[in-house]
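In: Just to be clear, the model below is a prediction. Sequence and coordinates:
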Amino acid sequence: MSMESKMATFSLGKHPHVELCDLLKLEGWCESGAQAKAVIAEGLVQVDGEVETRKRCKIVAGQTVVFESLSITVQA
C-alpha cells in the first residue's frame, strides 16, 4: 500500500455488520451496487490483506477493506 493511500473509518452504528458491496457504495468508491459487485468479483478488493470475492461478505468491526489506493477500517 502506498504512503498516499487514504485512511478512513466507517462506523457500523447499531448494525452488527455491513455487506462488502454496500460498504463500497456507501463510501462512494463505486457509483452503484452493480459496479461494487463487479469490482469485488474481479478480485480488486481486499479484506484484512486477503482478496475477497464474496460480494455480500459481512464486514464487522475491526476489519480493514482496501480498494485501489483507498483503505477503510470498520468500527463498531
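Out: Great, that's in hand.

In: switch to C-alpha atoms for all contacts and neighbour counts from now on
Out: OK.

In: Which helix or strand contains the spatially most central residue of the chain?
Out: What sits nearest the mean C-alpha location of the chain, by C-alpha atoms, centre = their mean, is Val65, with 4.2 Å. Here Val65, judged by DSSP states H and E, is contained in strand 64-67.

In: Next one for the comparison:
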Amino acid sequence: MPRPPILDVPIAEDPIRLGQFLKLAGLAEHGVHAKALLEAEEVQVNGRVETRRGAQLRAGDVVAVGEQRARVASA
C-alpha cells in the first residue's frame, strides 16, 4: 500500500521550531501532544528521529509522524 502524499505547509518565517510546526501541520493537536510525540520518539525529521521540540526547521524539511508527512514550504 503506498504512503500518503506529503502535505506542503507554508510558513511565514524561516526557520520554525519543530513543536510549532507539528501543531501548524496538524500532526499534533496541541503543545502537550507535540511534547508527548517527541518524548515517545514518534517524530522524524528528514528520516531521523528527533526529540527536541525547539529543533529548527527550514523550507524543504520533511516531518513525519507515523504515516503522516508534512514538508516545510516558504509562504
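Out: Yep, that arrived. Here the structure is a predicted model, which means the values were calculated and not measured.

In: Any idea what the TM-score is?
Out: In this superposition the chains share a TM-score of 0.86, using TM-score structural alignment, normalised by the length of structure 2; 74 aligned residues with a C-alpha RMSD of 1.4 Å.

In: before we move on, back to that, what helices and strands are in contact with the following helix or strand past the strand holding Val65 of structure 1?
Out: Counting by DSSP H and E, the next helix or strand C-terminal to strand 64-67 of structure 1 is strand 70-75. When contacts are defined as 3 or more C-alpha pairs under 8 Å, 6 or more residues apart in numbering; DSSP states H and E, strand 70-75 of structure 1 packs onto strand 6-11, strand 64-67.

In: what angle sits between strand 70-75 of structure 1 and strand 6-11?
Out: Angle of strand 70-75 of structure 1 versus strand 6-11, following axes from the mean of the first three to the mean of the last three C-alpha atoms, to 10 degrees, is 30 degrees.

In: In structure 2, which residues correspond to strand 70-75 of structure 1?
Out: Counting by TM-score structural alignment, strand 70-75 of structure 1 pairs with residues 68-73 of structure 2.

In: related to what we said a few turns ago, so of the helices and strands packed on strand 70-75 of structure 1, which one's packed in deepest?
Out: strand 64-67 (a mean of 21; mean count of other C-alpha atoms under 10 Å).

In: Compare that one with structure 2 and give me the mean distance after superposition.
Out: Strand 64-67 of structure 1, aligned to structure 2 and superposed, deviates on average by 0.6 Å (mean C-alpha distance after the TM-score superposition for structure 1).
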